[in-house]
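Sequence plus predicted model, see below.
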Amino acid sequence: MTLIPLQHYLIVAAALFCIGLAIAITKRHFIGILLGIELMLNAVNINLVAFSRYDPERLSGQLFALFVIVVAAAEVTIALAIILRVYGYYQTVDPDEVDELKK
C-alpha cells in the first residue's frame, strides 16, 4: 500500500484554510462568516488526521479531530441560534447593520 505524501495533505489543508479565512473576512453576513470558520476547522482536522496517519501507534490526532468535530457541531448550533435571535430583533443578518446591543 502506497501512502500519499504528507506534503499533499498539508497543501490541501493550507488551501482550505486560506479559502475559509478569505470567506470569513470578506462575507457580509453571519452565515457566510460561519461557513468560513467551518472550512478553517476542517483544514485543522485534515492536518490532525494526516499527522496521525504517519504515527500509527498513537491515535491522538484522530481523537483530537473527533473532538474538533464535536466542538464545531456545538458551535454551529449556538451560532445559528444567535443568528436567528439577531435576525428576529434587527430584521437583518448583516454584521455592519447590527452595531449596537441595546436600542
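Received, thanks.

use CA for all of it now, contacts and neighbours both
Noted.

Let me see the contact set for the spatially most central residue of the chain.
The residue lying closest to the centre of the chain (CA atoms, centre = their mean) is Glu38, at 2.1 Å. Neighbour list for Glu38: 20, 72 [criterion: CA atoms under 8 Å, 6 or more residues apart in numbering].

Which helix or strand contains it?
Taking DSSP states H and E as the criterion, Glu38 maps to helix 30-53.

centre of the chain versus the one helix or strand Tyr89 maps to, how much separation?
Assigned by DSSP H and E, Tyr89 belongs to helix 60-90. Counting by CA atoms, centre = their mean, to the nearest Å, helix 60-90 is centred 9 Å from the centre of its parent chain.

So for that helix, what gets flagged as buried?
61-62, 64-65, 68-69, 72, 76, 83, 86 (16 or more other CA atoms under 10 Å).

does Leu48 really touch Arg58, like I thought?
No: under the criterion of CA atoms under 8 Å, Leu48 makes no contact with Arg58, lying 11.8 Å away.

Next up, a structure to set beside the first:
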Amino acid sequence: MHLAYPAVLAVLLFCVGLYGVLARRNAILVLMSVELMLNAVNLNLVAFDVWLRDKLHSGQALTLFTVAIAAAEIGIGLAIVLAVYRNRGTSAVDDLRDTAEHPDDPDDDDGDGDGGDTDAAALDEPGSTPDEASQKPQTSQQSQKAEATA
C-alpha cells in the first residue's frame, strides 16, 4: 500500500476539522471538529507505522494513547459546554466571547452583581441610607398586607 493514500485522506480530514474549528459558532461543533483533527493525526500515526514496518508498533501504541486522551477531552469539553449552556443559555462561541469581554450586567448599577435591586429597594424610603435599610428586618408581603388592613 502506498503511503500517499492515507496521508492525503489524513490531510483532507485535518483540513475539514480545521475549517470546522474556524468557521463554526457552536461550541459542540467546534469540539467535534477538534476530534476530527485528532483522528486525522491518528490515521497518520498508523499509516507511518505500517509504512516504516516498525517491530514495536509505536504508531499504534501512540494512537491508542491519543484515542484515550481524546475521549477524556471530549468528556470534559462537553461537561464544560453543558455547564456554560445552563448558566448562560447559549453555546455559541461568539456570544460567550462577548460575555467574557463585557461581564457586567447593564442593569447592575451598584456593581454587586445582583442587578441593582437590593440597594435600590433600600433607598426607596426617604431619608434612609443603605446601611440603615440593611439593619431593618425584612418583612414578607403577607405581613405587610396584614399591617395595611389592620
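Looks like it arrived, so ask away. No experiment lies behind these values; they were computed from the predicted model shown.

quick revisit: so which of Leu48 and Arg58 of the first structure has more stuff around it?
Leu48 (21 against 11; other CA atoms under 10 Å).

what does that one align to in the second structure?
In the second structure, the residue paired with Leu48 of the first structure is Leu45, using TM-score structural alignment.

now the closest residue to its match other than its chain neighbours: how far from Val41 of the second structure?
Of all residues not flanking Leu45 of the second structure in the chain, Gly59 sits nearest, at 4.9 Å (CA to CA, 6 or more residues apart in numbering). Applying CA to CA, to the nearest Å, the value for Gly59 of the second structure to Val41 of the second structure is 10 Å.

rewinding a little: report the angle between the helix holding Glu38 of the first structure and helix 60-90.
Put simply, helix 30-53 of the first structure runs at 180 degrees to helix 60-90, going by axes from the mean of the first three to the mean of the last three CA atoms, to 10 degrees.

so how many other residues sit close to Glu97 of the first structure?
12.

Over in the second structure, tell me which residue corresponds to it.
Using TM-score structural alignment, Glu97 of the first structure pairs with Asp95 in the second structure.

For that match, pull up the helix or strand it's in.
Going by DSSP H and E, Asp95 of the second structure is in helix 93-101.

Report the buried residues of that helix.
Buried, per 16+ other CA under 10 Å, within helix 93-101 of the second structure: Leu96.

For it, give me every contacting residue.
By CA under 8 Å, 6+ apart, helix 93-101 of the second structure touches 25-27, 90.

Next secondary structure after that helix?
helix 117-122.

residues in the first structure matched by the next helix or strand along the chain from that following helix, start to end?
Tracing the chain C-terminally past helix 117-122 of the second structure and defining elements by DSSP H and E, one meets helix 130-135 next. Following TM-score structural alignment, the aligned partner range for helix 130-135 of the second structure in the first structure is empty.
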